[in-house]
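**Student:** Build the 3D model from these lines:
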Amino acid sequence: MTARPNETAPPGAIDYVAVEDSPQFRNLKRSQRSFVFPLAVAFLVWYFVYVLLSSFATDFMSQRVSGDITVGLLFGLGQFVTTFVITMTYVWYANRKLDPQATAIREQLEQQEAGA
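**Tutor:** Predicted coordinates for the structure are as follows:
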């Protein structure tokens, strides 16, 4: 590890580099990433499957399901539904798992700043 010019923060100030290196902050980042990255990969795979099917499986995508509604139209609308479901799921996860961790870190920093 290389030495930093200012290893400690001045009195009354918060050393944000030390906060970033703290176990609580690392756990918060790990929790967020362990949720976001797999979900992002899953959505991108779903999106590219839709694009590839639209390009190379036109017979399948143009099959009528009911009236003028085709498989391609349902898959396209499914993209919007998936986006909303992912958003709602992330908000739920953040409210239950991430926000309490972030609040604890923030309160600790506010106490540190007030006590200095």
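**Student:** Please make it C-alpha for all contacts and neighbour counts, starting now.
**Tutor:** Noted.
**Student:** mind checking which helix or strand the residue nearest to the spatial centre of the chain is in?
**Tutor:** Nearest to the mean C-alpha position of the chain, counting by Cα atoms, centre = their mean, stands residue 36 at 3.4 Å. Assigned by DSSP states H and E, residue 36 belongs to helix 23-56.
**Student:** buried stuff in that helix?
**Tutor:** Buried residues in helix 23-56, counting neighbours by 16 or more other Cα atoms under 10 Å, are found at 25, 28, 31-32, 43, 46-47, 50, 53-54.
**Student:** Give me the outermost residue of the chain relative to its centroid.
**Tutor:** residue 67 (38.2 Å).
**Student:** how far away is that one from residue 73?
**Tutor:** Applying Cα to Cα, to the nearest Å, the value for residue 67 to residue 73 is 12 Å.
**Student:** do residue 106 as well
**Tutor:** With Cα to Cα as the criterion, residue 106 and residue 73 are 46 Å apart.
**Student:** Settle it for me: which of the two has more neighbours?
**Tutor:** residue 73 (16 against 12; other Cα atoms under 10 Å).
**Student:** another one to check against the first:
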Amino acid sequence: MADIAELPGETAYQRVERSEEFQALRSRFRRFVFPMTALFLVWYFAYVLLASYAHDFMSTRIGDSSITVGLLFGLGQFVTTFVITMLYARWANNSLDPEADALRERVEGGDL
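**Tutor:** Below you'll find the predicted structure:
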């Protein structure tokens, strides 16, 4: 890990932002978050569009119960939110946070 030369008038934050370690962390974060966000938004908007334009389909009852396809899809929104949150927390704790902590220690120690 090479130290980054300080440019005139540059803050510590700007120097860290230019570092390879920070760029790698940001890239790894984006590779996880952007696809997850896109998938969730597609799922969310599909639900909204189906609720708006496919009333017959969404009001279809499951078996002899009062549970409808729309209700299951709506509950699925909550389930996917919790699953994505758990996946992100596990991924960040195991993969992203240790590297971020190491970078923070370098910055606070004046090594960057």
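**Student:** rewinding a little: how about the helix holding residue 36 of structure 1, aligned to which bit of structure 2?
**Tutor:** Per the alignment by TM-score structural alignment, helix 23-56 of structure 1 matches residues 20-53 in structure 2.
**Student:** average offset between the matching stretch and structure 1?
**Tutor:** Compared with structure 1 after the fit, stretch 20-53 of structure 2 shows a mean deviation of 0.4 Å (mean Cα distance after the TM-score superposition for structure 1).
**Student:** follow-up on the earlier one: burial of the closest residue to the residue nearest to the centre of structure 1 other than its chain neighbours, as a residue count?
**Tutor:** Distances taken as Cα to Cα, 6 or more residues apart in numbering place residue 90 nearest to residue 36 of structure 1, at 7.9 Å, with adjacent residues excluded. Neighbours of residue 90 of structure 1 under the rule other Cα under 10 Å: 17.
**Student:** Over to residue 76 of structure 2?
**Tutor:** Residue 76 of structure 2 has 15 neighbours, counted by other Cα under 10 Å.
**Student:** Need the max-distance pair from the buried residues of helix 23-56 of structure 1.
**Tutor:** Greatest spatial distance in the buried residues of helix 23-56 of structure 1: 25 and 54, 42.8 Å, computed using Cα to Cα.
**Student:** Just give me the match in structure 2 for residue 112 of structure 1.
**Tutor:** So residue 112 of structure 1 corresponds to residue 110, using TM-score structural alignment.
**Student:** So that match, which state does it fall into?
**Tutor:** The local conformation at residue 110 of structure 2, judged by DSSP: H, G, I helix; E, B strand; the rest coil, is coil.
**Student:** Residue 6 of structure 1 too?
**Tutor:** Under the three-state scheme (three-state DSSP), residue 6 of structure 1 adopts coil.
**Student:** Aligned counterpart of it in structure 2, please.
**Tutor:** Under the alignment (TM-score structural alignment), residue 6 of structure 1 pairs with residue 9 of structure 2.
**Student:** Okay, its match and residue 95 of structure 2: tell me how far apart.
**Tutor:** 34 Å.
**Student:** who's more crowded, those two?
**Tutor:** Between residue 9 of structure 2 and residue 95, residue 95 has the larger neighbour count (other Cα under 10 Å), namely 14 against 7.
**Student:** List the buried residues for stretch 81-98 of structure 1?
**Tutor:** So stretch 81-98 of structure 1, judged by 16+ other Cα under 10 Å, has buried residues 86, 90, 94, 98.
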